[in-house]
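Sequence and predicted structure below; questions after.
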Amino acid sequence: MRSDAVKKGIERAPHRSLFKSMGFIDEELERPLIGIVVAKSEIVPGHIHLDKVAKAVADGVRLAGGTPIEFPVIGVCDGIAMGHEGMRYSLVTRELIADSIECMVMAHAFDAVVYVPNCDKIIPGMLMAAARLNVPSVFVSGGPMLAGRHSNAQGTRAVSLTTMFEAVGAVGAGKMSEEELDQLENEACPGCGSCSGMFTANSMNCVTEALGMGLPGNGTIPAVYAERIRLAKQAGMQVLKVLKENLKPRDIMTKTAFRNALALDMALGCSTNTALHLPAIAHEAGVELTLDMLNEVSAVTPNLCRLAPVSATHIEDLYAAGGVQAVLKELASKKLIDINARTVYGTLKDAIAKAYNRNPQVIRPADNPYSATGGLVALRGNLAPDGCIVKKSAVAPNMLKHSGPARVFDKEEDAFSAIMEGRIKAGDVVVIRYEGPRGGPGMKEMLAPTAALAGRGLDDKVALITDGRFSGATKGAAIGHVSPEAAEGGPIGLLKEGDIIQIDIEGGTLSVQLSDAELAQRRAQWKPLPPKVTHGYLARYARQVSSAASGAIFKE
């Protein structure tokens, strides 16, 4: 066992003495040492309860004959970080998480690891670490938050964090009173868990099932259900079986597994952030995953689910309808996934064996999809030579093809002010640049401006493009990850107020109505903006990070 390096032989007596200083006994040191990496904190709703999940994992490890040892990682709440300087520190933590787990697992020679994530950057950071370390591993998340309930004169409806951000725009437009906003504030997020729609955290937890690294139910069992605790115990037990079989993450996270994950992504209509994270995870696993591959899968995969933010359906409804397993079974019926792909518990065939679609209104049958193609699409054109990404399933039909004048902003806050002050009109294309991985730095999410547009009733009349990114809670013609970014000299940095932007989502293009000669002339005159941050981790991150088109990984 790997842990023999810290506990076996006369020469390791000093090491054993340190274990015993923490209360470990000889019988525990004779068993496999199982690391439990948990993102517990008191600042993230998705993490506030992870101590209970981690305890259940530890119980499972002990039941199966292992010795559980817990250690923490950091995590940023994207919702709390949204709309201010803190959002620069969200994506950048993904690399910190992966690096810190590598340090802890290698330094302490764990035999196997159970990962207990929740929320946006933590899940991909942990998956990157698992792929990099290639130590037997199992994932079990903290699960999704239940939707809130809000009542007014129009009736009662399910609400979520998206509702709150959109409500800010509604109040600014005079469509909602501050009294109702205050009422919503107390109802939208009713308890622990990752925010309740098909936002990035829940997207990544569902994708973890398709990758084969999480047990069935990982993505959809609500955080407050006892079934979540039972799943955690099963994960703790399962990791000992995975260790005994010497089944490693890279045995599971193959090119086939990533294609399966992309297919599920398209069927569910996941967050655009999955297009940022899956290539980064694949890179750690030694698999190349490109935007072209994403489009190939999208072209043949039907979109079967439309959950919040594009509907009043939430993750708890997907859970009740049969969960990820039921969606995978629909895809398998059309041979759109490889059900023989290995998982931490067998194969995907085992996962879907007893699954069935309990609610065709939530999970459309494969023969009756929302659309014949997937929920995400990568676009290219003279404005995004290296590509960009849009959540097609969240775009109003009339905005799938749009042409309009550019309203250009060099930072998110200026665009948000323009929206709230009523300076953005129907037909406009809002451009937010110098918010990419390097230029941001940190590639801020743009939920505040997109939600403000929605709250003002403009999400089906105004497009927004950025070299930054969007929250999974975003809806509308929101096109992100425009690459190359402005700070790297990308065409988005050459735009001027009033340039005509042409968007064709069905055709897969994003262009500006300018000749090659005009673009070349502007490029010759272009000067980058001074760096927004010149010291600390963000400055180091800006120097190391690569393009969003390759997952915003660190340069080799």
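The structure has been received and is ready for your questions.

going forward, measure contacts between C-alpha atoms and count neighbours the same way
Fine.

most centrally placed residue in the protein?
Closest to where the C-alpha atoms of the chain average out (Cα atoms, centre = their mean) is T200, at 3.3 Å.

I figured that residue hits N273, correct?
Yes - T200 is within contact range of N273, at 6.2 Å (criterion: Cα atoms under 8 Å).

Give me the common contacts of those two.
Listed as contacting both T200 and N273 by Cα atoms under 8 Å, 6 or more residues apart in numbering are 471-472.

could you show me where the strands are in the stretch 1-150 of the chain, in order?
Assigned by DSSP state E, counting those that start in this stretch, the strands in the stretch 1-150 of the chain fall at 33-38, 67-72, 112-116, 137-139, 148-152.

Show me what the fourth one packs onto, helices and strands only.
Meaning strand 137-139. Using 3 or more Cα pairs under 8 Å, 6 or more residues apart in numbering; DSSP states H and E, the elements in contact with strand 137-139 are strand 112-116, helix 226-245.

quick one: that strand to chain centroid distance?
Its chain's C-alpha centre and that of strand 137-139 lie 18 Å apart, by Cα atoms, centre = their mean, to the nearest Å.

And stretch 272-291, how far out from the chain middle?
12 Å.

next one: stretch 63-77
21 Å.

so how far does that stretch reach from one end to the other?
33 Å (Cα to Cα, to the nearest Å).

Report the buried residues of it.
Neighbour-count burial for stretch 63-77, counted by 16 or more other Cα atoms under 10 Å, picks out 64, 66-70, 72-73, 75-77.

what number of residues lie near the residue nearest to L458 when sequence neighbours are not counted?
In space, and not counting its chain neighbours, L458 is closest to A426: 6.6 Å by Cα to Cα, 6 or more residues apart in numbering. Neighbour count of A426, defined by other Cα atoms under 10 Å: 13.

take a look at this one as well, against the first:
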Amino acid sequence: MSDRPRGMRKGLAGYGDAGFSLFLRKAFIKAMGYSDDALDRPIIGITNTFSGFNACHRNVPDMIEAIKRGVMLAGGLPVEFPVISMHEAFTHPTSMYVRNLMAMDVEEMIRAQPMDAVVLIGGCDKTVPALLMGAASADVPAILTVTGPMITGSHKGERLGACTDCRRLWGQHRAGEIDAAEIEEISGKLAPGPGTCMVMGTASTMALVSEAMGMMLPGGATIPAVHADRMRHAEATGARAVAIAAEDLRPRQIMTEASMRNALRVLQAVGGSTNGVVHLAAIAGRLGFDLDLEDLDRLGAETPVLVDLKPSGQHYMEDLFRAGGLVTVLREIVDLIARDCLTVTGRSLGAEIDAQPASWSQDTVRPLSDPIHSGGGIRLLRGNLAPNGAIIKQAAATPALLRHTGRAVVFTSLADMAERLDDPDLDVTADDVLVLQNAGPKGAPGMPEAGYIPIPRKLAAQGVRDMVRLSDARMSGTAFGAIVLHISPEAAAGGPLGLVRDGDRIALDVEAGTLSLLVEEEELRTRRKNWTPPAHVHAERGYAKLYFDEVLQAEDGCDFNFLRAVPRKPEA
């Protein structure tokens, strides 16, 4: 244990008299009914991310009680405190826009309040990365747990889950195959209880990669939100928080370049969300290194997709839980990971794998010899249309479209797309390439999950289910299709995507890793001279000003530059 101030003596308010500061602090905390004995114990903060707007976090109050029980059984004093709570479907313009605000809230509240360790409760997509970003910057002993995935629902005997089935069934509704009354009935069956999306969306992905990085106790990523094991895991997390406080085990000792590489390996093996790339890049930037996109690509080539979960497969997260959870995946790729990485248990990842119960026969996690998909779940693309990179979740795409050349049909903004996409007179065929501009970090703003561009209604009615689509936006991990995302630099920042015009030819070759705009350079130079940024990419006050002044591109995780451990130098 270090000799730095602990408990109530940590981070005293500045009154110019340390003795008085401690006296005053104790006077006010005793108004909460604490005894001197309680106040002499290690203080474990617990982030309360519950909100009436956040169904993914509906079980957080119960989890907090279980965490508190674990803390007290281990001799600590649990103190919960609120931080920002955000839900993907309830945050305007997008939860990504406020992810960095939540990360700042977490970082500053951990620093500002006296706690010897902190339990981070995540769940809905952007909360886990925000918590880990803030914890990485504060570097106070921290341990993560998550709310867990929802159980599945059903409709007419068909098993359903948010939100891959949301998108699939909504597509059928757009095509006229499901009427308004039935789609409304379905909306009450897709999310039948508390917890996060039960497919391999961003929430599931971030839970799994966080466990792989060592920031969560083993097994925690896949336990369903309603399962009793969820509460037992929360109790164990609270108890372990007291121990890491005594050991002074910090996030930066756990989240290293090697453990991040393990996370990328798992991201590929589970067929994880493309959003995971952005979030891991942001966490890496807080730790002082850059996420290597070429390394992501190499790892993908070596690591087949093994988990048979929607949208790349057929099963759901509760099936992965029944199959043994993450350790079942880790055992299949054990020769591809760094076993010696430290975890929040105080032991290595390899030791934790060996300590888990032996695997059993199941059909959710495939063996290396029989994968769901080979060649990488996520591929990096480069070319004159994406100088700083773009990505595609090839495991969830139509194979025939992974090498495709087509005519661009361009939407200059989200509003333009909403206005014209379903116009019967839209000049579009199934062989065209749908292009969405100005939907990136600054362009939207907030890089919304608009990359899942709907199939134009008249094509959907003809039975078209997939097309090549590309943008500087993100896509939900629950989505699927031949969709190119995170094109960088974004259109609103002057990237080549903003120069694309209707009728241009675009070539996608996923196997070669290329994305090309087939337009002469002289013509592009002319277009570049005439280009002007969208009028809205600045603000005069408040969080919006901070956002537009500081947000970085996708390869840097869309974090704020000044929050990185080593900020980017402005371009000359």
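Thanks, I have the structure now. In this text, all values refer to a predicted model and were calculated from it rather than measured experimentally.

Okay, the counterpart of the residue nearest to the centre of structure 1 in structure 2 and D125 of structure 2: tell me how far apart.
Counting by TM-score structural alignment, T200 of structure 1 lines up with T202 in structure 2. For T202 of structure 2, the distance to D125 of structure 2 equals 5 Å [Cα to Cα].

And L306 of structure 2, by the same measure?
Taking Cα to Cα, one finds L306 of structure 2 at 22 Å from D125 of structure 2.

I'd assumed T345 was in contact with R240 of structure 2.
Yes - R240 of structure 2 is within contact range of T345, at 7.4 Å (criterion: Cα under 8 Å).

Any idea which of the strands of the stretch 1-150 of structure 1 gets closest to L211 of structure 1?
strand 137-139 (10.7 Å; Cα to Cα).

The closest one vs structure 2 - mean distance after superposition?
After superposition onto structure 2, strand 137-139 of structure 1 sits on average 0.8 Å from its aligned residues (mean Cα distance after the TM-score superposition for structure 1).

so that strand aligns onto which residues of structure 2?
Matched against structure 2 by TM-score structural alignment, strand 137-139 of structure 1 falls on residues 142-144.

Next, the alignment partner in structure 1 of R168 of structure 2: secondary structure please.
Taking TM-score structural alignment, R168 of structure 2 has E166 as its aligned residue in structure 1. Judged by DSSP: H, G, I helix; E, B strand; the rest coil, the three-state class of E166 of structure 1 is helix.

Other residues contacting the match of strand 137-139 of structure 1?
In contact with stretch 142-144 of structure 2 (Cα under 8 Å, 6+ apart) are residues 117-122, 135, 215-217, 237, 241, 244, 249-251, 344.

repeat that with 6 Å
Stretch 142-144 of structure 2 is contacted from outside by 117-120, 215-216, using Cα atoms under 6 Å, 6 or more residues apart in numbering.

What residue in structure 2 is paired with F470 of structure 1?
Checking with TM-score structural alignment, F470 of structure 1 has M475 as its match.

hang on, isn't that match packed against G451?
Yes - with contact defined as Cα atoms under 6 Å, M475 of structure 2 reaches G451; the gap is 4.9 Å.

and of the buried residues of stretch 63-77 of structure 1, the nearest to E227 of structure 1?
Nearest to E227 of structure 1, judged by Cα to Cα, of these is A64 at 19.1 Å.

now that closest one, nearest residue through space, not along the chain?
Of all residues not flanking A64 of structure 1 in the chain, M237 sits nearest, at 5.1 Å (Cα to Cα, 6+ apart).

and the equivalent of the one you found over in structure 2, what does it touch?
Aligned counterpart of M237 of structure 1 in structure 2: A239 (TM-score structural alignment). Going by Cα under 6 Å, 6+ apart, A239 of structure 2 touches 70-71, 74.

rerun at 8 Å
By Cα under 8 Å, 6+ apart, the contact set of A239 of structure 2 is 67, 70-74.

need these in JSON lines with distance to E521 of structure 2, can you?
Below are the contacts of A239 of structure 2 laid out as JSON lines (distance: Cα to Cα, whole Å):
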{"residue": "I67", "distance to E521 of structure 2": "60"}
{"residue": "G70", "distance to E521 of structure 2": "63"}
{"residue": "V71", "distance to E521 of structure 2": "63"}
{"residue": "M72", "distance to E521 of structure 2": "67"}
{"residue": "L73", "distance to E521 of structure 2": "68"}
{"residue": "A74", "distance to E521 of structure 2": "66"}
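
what's the most distant pair in the contacts of stretch 142-144 of structure 2?
A117 and M216 (14.0 Å).

Compare those two (neighbour count), which wins?
Neighbours were counted for A117 of structure 2 and for M216 using other Cα under 10 Å; A117 has more, 30 against 25.

Go ahead and confirm that one touches A138.
No - under the criterion of Cα under 8 Å, A117 of structure 2 makes no contact with A138, lying 11.0 Å away.

count of neighbours near G188 of structure 2?
Neighbour number of G188 of structure 2 under other Cα under 10 Å is 12.

Which neighbouring elements make contact with the longest strand along structure 2?
In structure 2, ranked by residue count with DSSP state E as the criterion, the top strand is strand 403-411. Where contact means 3+ Cα pairs under 8 Å, 6+ apart, strand 403-411 of structure 2 is packed against strand 433-436, strand 505-509.

Just send those back as CSV, with mean neighbour count and distance to L24 of structure 2 too.
Output for those, formatted as CSV (neighbours: other Cα atoms under 10 Å; distance: least, Cα to Cα, whole Å):
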stretch, mean neighbour count, distance to L24 of structure 2
strand 433-436, 27, 57
strand 505-509, 20, 65
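
looking at those, which is closest to D556 of structure 2?
strand 433-436 (21.2 Å).

and for that closest one, what are the contacting residues?
405-414, 417, 451, 453, 467-472, 506.

That one against structure 1, how far on average?
Following superposition, strand 433-436 of structure 2 is found to deviate from structure 1 by 0.9 Å on average (mean Cα distance after the TM-score superposition for structure 1).

Where in structure 1 does that strand fall?
Going by TM-score structural alignment: strand 433-436 of structure 2 matches residues 429-432.

if we can go back for a sec, and the contacts of A239 of structure 2, which is closest to L320 of structure 2?
I67 (24.3 Å).

Need the overlap of contacts for M475 and G451 of structure 2.
With Cα under 8 Å, 6+ apart, M475 of structure 2 and G451 have common neighbours L485.

returning to that earlier point: which two of the contacts of A239 of structure 2 lie the greatest distance from each other?
I67 and A74 (10.7 Å).
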